[in-house]
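**Student:** Sequence isn't available, so here's the structure alone:
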């Protein structure tokens, strides 16, 4: 597998009990990484871990509510302990993606979205990147959205939180890149997951605007994440990779 091989690496993936996160831990484990599956739902998390172990992979589940700062810090500590003293790959995938009129957003909604989408990645990077830099290697992949770049009605709250993530990606690349830590982001288009199932025809209509003409499968996004996490992307830093079926091209 060469530069895509992740044997010996420890990867922490947030929001890993379903959708893109579950596809990502499965793929990283398939490529040899020991994965730490983080999420709120223990039964789903244990199911993801069992499936990975059944295929011969190494995985452990750590319950965490990333809207709570203390829970985020404890997750980082537990991941390091499970990884034998280090985490080599961090995938900030957990996110909330509400949409609706700006005037209908409640204060608690705004706080919850920014806590999960912005503060949690910030605290995890603060907790884990310095040790990566000290070792001289590491990879961080953040999840964004096409709504971070394109103004869309009803997407002000979600889009703005992910626009912050894209700037953080570049700032962290500048901060930690000189010490061997690569920080990049993936910007997915519409993806068919449990979380987007409720969108129904709206998801298909959004996907129809792109050349691919369909929503992505979670595995297709996971492939991009795994690439950025691997040595195959050794010269890629501070990039935001669109994986949107060509939406950004038209």
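**Tutor:** Great, that's in hand. Please read these numbers as outputs of a predicted model, since none were measured by experiment.

**Student:** For the rest of this, base every contact and every neighbour count on C-alpha atoms.
**Tutor:** Noted.

**Student:** the strands in the protein, which residues?
**Tutor:** Ranges of strands within the chain are 10-13, 34-39, 58-63, 89-92, 138-143, 181-188, 240-243, based on DSSP state E.

**Student:** do you know how far the residue positioned nearest the centre of the chain is from residue 27?
**Tutor:** Geometric centre of the chain, nearest residue: residue 93, 2.2 Å, by CA atoms, centre = their mean. Between residue 93 and residue 27 the computed distance is 14 Å (CA to CA, to the nearest Å).

**Student:** which residues sit in contact with the residue in the chain sticking out farthest from the centre?
**Tutor:** Relative to the C-alpha centroid of the chain, counting by CA atoms, centre = their mean, residue 103 is the outermost residue, at 28.6 Å. Counting by CA atoms under 8 Å, 6 or more residues apart in numbering, residue 103 makes contact with nothing.

**Student:** how far away is it from residue 163?
**Tutor:** Distance of residue 103 to residue 163, given as CA to CA: 20 Å.

**Student:** cool, residue 108 as well?
**Tutor:** 20 Å.

**Student:** and residue 95, what does it touch?
**Tutor:** Contacts of residue 95 (CA under 8 Å, 6+ apart): 15, 113, 116, 117.

**Student:** Next, count neighbours for the third one.
**Tutor:** If I follow you right, that is residue 116. Applying other CA atoms under 10 Å, we find 23 residues neighbouring residue 116.

**Student:** Which residues lie in contact with it in this structure?
**Tutor:** Contacts of residue 116 by CA under 8 Å, 6+ apart are 66, 67, 94, 95, 96.

**Student:** Going by neighbour count, which of the residues you listed comes out on top?
**Tutor:** residue 66 leads the contacts of residue 116 on contacts (other CA under 10 Å) with 28 neighbours.

**Student:** what's near enough to touch it?
**Tutor:** Residue 66 neighbours (CA under 8 Å, 6+ apart): 72, 115, 116, 120.

**Student:** Nearest to residue 36 among those residues?
**Tutor:** residue 72 (13.6 Å; CA to CA).

**Student:** Which residue, other than its chain neighbours, is closest to the closest one?
**Tutor:** Closest residue to residue 72 apart from its sequence neighbours, by CA to CA, 6 or more residues apart in numbering: residue 66 at 5.3 Å.

**Student:** Please identify the buried residues of stretch 62-75?
**Tutor:** For stretch 62-75, a neighbour-count test (16 or more other CA atoms under 10 Å) marks 62, 63, 64, 65, 66, 67, 69, 72, 73, 74, 75 as buried.

**Student:** Use this one as the comparison:
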């Protein structure tokens, strides 16, 4: 495939971890990738440099704060303009930290809903014309098994991800047949970092409920996302749990 004819994907939160794994797997299949980041610009630049060494002009990074409504509009415009086409959107960027009931603030609500629900919705809306242009666009939303099975002390995050799941099913109806919309719900994939870091006791308790007995690794989520984009043309409105069987634990 000539690189100028290669399909294009925008992946939000793509500089590290799950987003980077999705980016790398799509790129390995010949896709051009738009790598969105917010604070991790150095990581995004490094990832794009490495991918462009493999295939010239195949990766480009864009910086945007998805909690800023104006930044979402600007990101959509830049994404559409860079290679003049867009075939897939992966809404991966996410804020995650505990908000124990009684201590949660309206700012916590705004931050967690902004990245996990509002930004995916309005970015999908802004990019709809580009994704629909060839009649075979795809949106994949990264949700979380905790949208359906809440995590202790993380009520706002779980609520925001539940809104994301509802959005996935609703947009699958509204955007078909030109755009398919699906979701991937990770379980214990990679332990959170920074403010969302978990104690060893919590990690042990989580793994006790995973029949596979281990974390899945970011590649497991990327495989599911890539399948929903490139491996099927008829799956729509579905949410795949990538959780090692945790949701059937009981």
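**Tutor:** On my side now, so go ahead. Since the structure is predicted, the reported quantities are computational estimates derived from the model, not experimental observations.

**Student:** Overlay them and tell me the TM-score.
**Tutor:** The TM-score (TM-score structural alignment, normalised by the length of structure 1) is 0.91; 241 aligned residues with a CA RMSD of 1.7 Å.

**Student:** about what we covered before: look up how far residue 157 of structure 1 lies from the residue farthest from the centre of structure 1.
**Tutor:** In terms of CA to CA, residue 103 of structure 1 sits 11 Å off from residue 157 of structure 1.

**Student:** can you tell me which residues contact residue 217 of structure 2?
**Tutor:** Residue 217 of structure 2 makes contact with 189, 190, according to CA under 8 Å, 6+ apart.

**Student:** List the contacts of the longest helix along structure 2.
**Tutor:** Longest helix in structure 2, counting residues (DSSP state H): helix 155-175. With contact meaning CA under 8 Å, 6+ apart, helix 155-175 of structure 2 is reached by 95-101, 108-109, 112-113, 116-117, 120-121, 141, 143-144, 146-148, 150-151, 179-183, 236-239.

**Student:** Where in structure 1 does it align, residue-wise?
**Tutor:** Using TM-score structural alignment, helix 155-175 of structure 2 corresponds to residues 156-176 of structure 1.

**Student:** Could you work out the end-to-end span of stretch 9-18 of structure 2 for me?
**Tutor:** Terminal residues of stretch 9-18 of structure 2 lie 15 Å apart, using CA to CA.

**Student:** Just give me how far it sits from the chain centre.
**Tutor:** The chain centre lies 7 Å from the centre of stretch 9-18 of structure 2; the measure is CA atoms, centre = their mean, to the nearest Å.

**Student:** What is the burial count for the residue nearest to residue 19 of structure 2 when sequence neighbours are not counted?
**Tutor:** Distances taken as CA to CA, 6+ apart put residue 13 closest to residue 19 of structure 2, at 5.6 Å, once the chain neighbours are dropped. Residues lying near residue 13 of structure 2 (other CA under 10 Å) number 27.

**Student:** which position in structure 1 aligns with residue 13 of structure 2?
**Tutor:** Using TM-score structural alignment, the equivalent of residue 13 of structure 2 in structure 1 is residue 15.

**Student:** cool, residue 187 of structure 2 as well?
**Tutor:** Aligned partner of residue 187 of structure 2 by TM-score structural alignment: residue 189.

**Student:** Mind picking the two most distant members of the contacts of residue 95 of structure 1?
**Tutor:** 15 and 113 (13.9 Å).

**Student:** one step back: can you list the contacts of residue 116 of structure 1 in JSON lines and add distance to residue 211 of structure 1?
**Tutor:** Compiled in JSON lines, these are given as follows (distance: CA to CA, whole Å):
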{"residue": "66", "distance to residue 211 of structure 1": "35"}
{"residue": "67", "distance to residue 211 of structure 1": "36"}
{"residue": "94", "distance to residue 211 of structure 1": "27"}
{"residue": "95", "distance to residue 211 of structure 1": "26"}
{"residue": "96", "distance to residue 211 of structure 1": "26"}
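
**Student:** Can you identify each of the helices in structure 1 by residue range?
**Tutor:** Assigned by DSSP H, structure 1 shows helices spanning 19-30, 42-54, 69-82, 107-114, 120-135, 156-176, 201-207, 218-229.

**Student:** for these, which one ends up most surrounded?
**Tutor:** Across the helices of structure 1, the average number of neighbours (mean count of other CA atoms under 10 Å) peaks for helix 19-30, which reaches a mean of 25.

**Student:** Mind reading off the mean deviation between it and structure 2?
**Tutor:** Compared with structure 2 after fitting, helix 19-30 of structure 1 deviates on average by 0.6 Å (mean CA distance after the TM-score superposition for structure 1).

**Student:** Contacts for that helix next, please.
**Tutor:** 6, 11, 13-16, 34-37, 48, 52, 57-59, 93-94, 193-195, 218-219, 221-223, 225-226.

**Student:** Next, the angle from that helix to helix 218-229.
**Tutor:** Interaxial angle of helix 19-30 of structure 1 relative to helix 218-229 (axes from the mean of the first three to the mean of the last three CA atoms, to 10 degrees): 60 degrees.

**Student:** Need the strands of structure 1 in JSON lines (columns: distance to residue 21 of structure 1).
**Tutor:** Formatted as JSON lines, the strands of structure 1 follow (distance: least, CA to CA, whole Å):
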{"stretch": "strand 10-13", "distance to residue 21 of structure 1": "7"}
{"stretch": "strand 34-39", "distance to residue 21 of structure 1": "8"}
{"stretch": "strand 58-63", "distance to residue 21 of structure 1": "13"}
{"stretch": "strand 89-92", "distance to residue 21 of structure 1": "9"}
{"stretch": "strand 138-143", "distance to residue 21 of structure 1": "10"}
{"stretch": "strand 181-188", "distance to residue 21 of structure 1": "13"}
{"stretch": "strand 240-243", "distance to residue 21 of structure 1": "15"}
